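Chemist: A predicted structure for the sequence below; I have some questions about it.
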Amino acid sequence: MNMRRLIGAALTVAALALPAMAVQPDEVLDDPALEARARELSQDLRCLVCRNESIDESNAELARDLRLLVRERLVAGDSDAEVMDFIVARYGEYVLLRPGTGGSNIMLWAAGPAGLLLALIVAGFYLRRRAASPGRSEDDLSAQEQARLDEILKD
């Protein structure tokens, strides 16, 4: 009996660890192939309310509307690319969890490497200038500074 409880607890923990899918039973398509395509497309679409959740994981009303829209377009006979193009045309590229690298997004994709390159250049100039003009050493102390240092060290 103890082993059954342990297995039951393990299965419960495993089920809770799975990603929560917010797809309601009334949204599921009768055709398993279309439903599989809808689920795959839903994983690539961002919930506009929840930010970095896919519409497949979100419980927001807008995510539900997007899931229904995806299924509606698939039932109408659209290809996966046509469905994505339709939704991007309606909501913008922000709806994609993995936006493309073309168009205006090229600036966003290039900003990281450009920032790193700029930081390396600035660091190089700083280190070069620092090596060319060494700072003051202990030998460069004035007589007054040396006297003050000796006084501090005696205490």
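Modeler: Arrived safely, thanks for sending. Numbering: from 1, shown residues only.

Chemist: CA only for contacts and neighbour counts going forward, please
Modeler: Will do.

Chemist: contacts only, for the residue nearest in space to the middle of the chain.
Modeler: Nearest to the geometric centre of the chain sits residue 52, at 6.9 Å (CA atoms, centre = their mean). Under the criterion of CA atoms under 8 Å, 6 or more residues apart in numbering, the contact list for residue 52 reads 46, 97.

Chemist: so it: helix, strand or coil?
Modeler: What DSSP: H, G, I helix; E, B strand; the rest coil gives for residue 52 is coil.

Chemist: the one 5 residues further on now?
Modeler: Per three-state DSSP, the local secondary structure of residue 57 is coil.

Chemist: next one: it relative to residue 50, how far apart?
Modeler: Distance, residue 57 to residue 50, by CA to CA, to the nearest Å: 10 Å.

Chemist: pick out whichever of the two has more residues nearby.
Modeler: The neighbour count for residue 57 versus residue 50, taken as other CA atoms under 10 Å, is higher for residue 57 (20 against 15).

Chemist: and here is the other one:
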Amino acid sequence: MRALALCLSLILATPALAVQPDEMLADPGLEARARMISREIRCPVCQGESIDDSNAQISRDLRLIIRERLVAGDTNQEVIDFVVDRYGEFVLFNPRATGWNWVLWLAGPAMLVVAGGGVFLALRRRSAAPEDRLSAEDEARLRELLKD
């Protein structure tokens, strides 16, 4: 009984794709291209999901627009450019490395370099610091004080 419950819970835990049968194209090649593009576009409402996974109405509209553009003969890049022109670069899961987006692309590696430099300098200062050892006179005096 437990095994059956486990199997059912695993089956129900699989992601449900939002693409409806009436949206799918008859041409498997075009449908594959549409699905690939849909996975690269973020749902403007859900923000954490692609339009391929989202059940929002705007995601459905975007999926239909993508398929219409592909049927009309647009290339993948032309379809993506059309969506970006309409909704802005926010809808791309992987923003283009142009303009101000360079700041986003370079900020992570720059912070890593700065942090690594800080660690290097801290370790260098630590190894260059004089050691905290007692002089011979201080050790002798300490022994005398401990005897008393």
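Modeler: Ah, there it is. Since the model is a prediction, treat every value here as computed from it, not as a measurement.

Chemist: let me see the TM-score of these two.
Modeler: Here the superposed chains carry a TM-score of 0.73, computed using TM-score structural alignment, normalised by the length of the second structure; 138 aligned residues with a CA RMSD of 3.0 Å.

Chemist: now which residue in the second structure aligns to the residue nearest to the centre of the first structure?
Modeler: Matched to the second structure by TM-score structural alignment, residue 52 of the first structure sits across from residue 48.

Chemist: give me the range in the second structure that stretch 79-89 of the first structure lines up against.
Modeler: Residues 75-85 of the second structure are where stretch 79-89 of the first structure lands when matched by TM-score structural alignment.

Chemist: show me where the first structure has its helices.
Modeler: With helices called from DSSP state H, the first structure shows them at 2-17, 32-43, 61-75, 80-91, 105-132, 143-154.

Chemist: and the first one, how far out from the chain's middle?
Modeler: Its chain's C-alpha centre and that of helix 2-17 of the first structure lie 32 Å apart, by CA atoms, centre = their mean, to the nearest Å.

Chemist: how many residues are close by the counterpart of residue 124 of the second structure in the first structure?
Modeler: In the first structure, residue 124 of the second structure lines up with residue 128, judged by TM-score structural alignment. A total of 11 residues lie near residue 128 of the first structure under the criterion other CA under 10 Å.

Chemist: residue 128 of the first structure and residue 120 of the first structure, how far apart?
Modeler: Distance of residue 128 of the first structure to residue 120 of the first structure, computed by CA to CA: 12 Å.

Chemist: same thing with residue 41 of the first structure?
Modeler: According to CA to CA, residue 41 of the first structure stands 40 Å off from residue 120 of the first structure.

Chemist: those two: which is more packed in?
Modeler: For residue 41 of the first structure and residue 120, the more surrounded residue by other CA under 10 Å is residue 41, and the numbers stand at 20 against 12.

Chemist: pretty sure that one contacts residue 79?
Modeler: No: taking CA atoms under 8 Å as the definition, residue 41 of the first structure is not a contact partner of residue 79, at 10.7 Å.

Chemist: tell me how many other residues surround residue 101 of the first structure.
Modeler: Residues near residue 101 of the first structure, counting by other CA under 10 Å, number 12.

Chemist: distance of residue 143 of the second structure relative to residue 134 of the second structure?
Modeler: According to CA to CA, residue 143 of the second structure and residue 134 of the second structure sit 12 Å apart.

Chemist: can you give me the neighbour number for residue 23 of the first structure?
Modeler: The number of residues packed near residue 23 of the first structure is 19, by other CA under 10 Å.

Chemist: how about the equivalent of it over in the second structure, nearest residue that isn't a chain neighbour?
Modeler: For residue 23 of the first structure, the aligned position in the second structure is residue 19, judged by TM-score structural alignment. Computed as CA to CA, 6 or more residues apart in numbering, the closest residue to residue 19 of the second structure that is not its neighbour in sequence is residue 52, at 6.2 Å.
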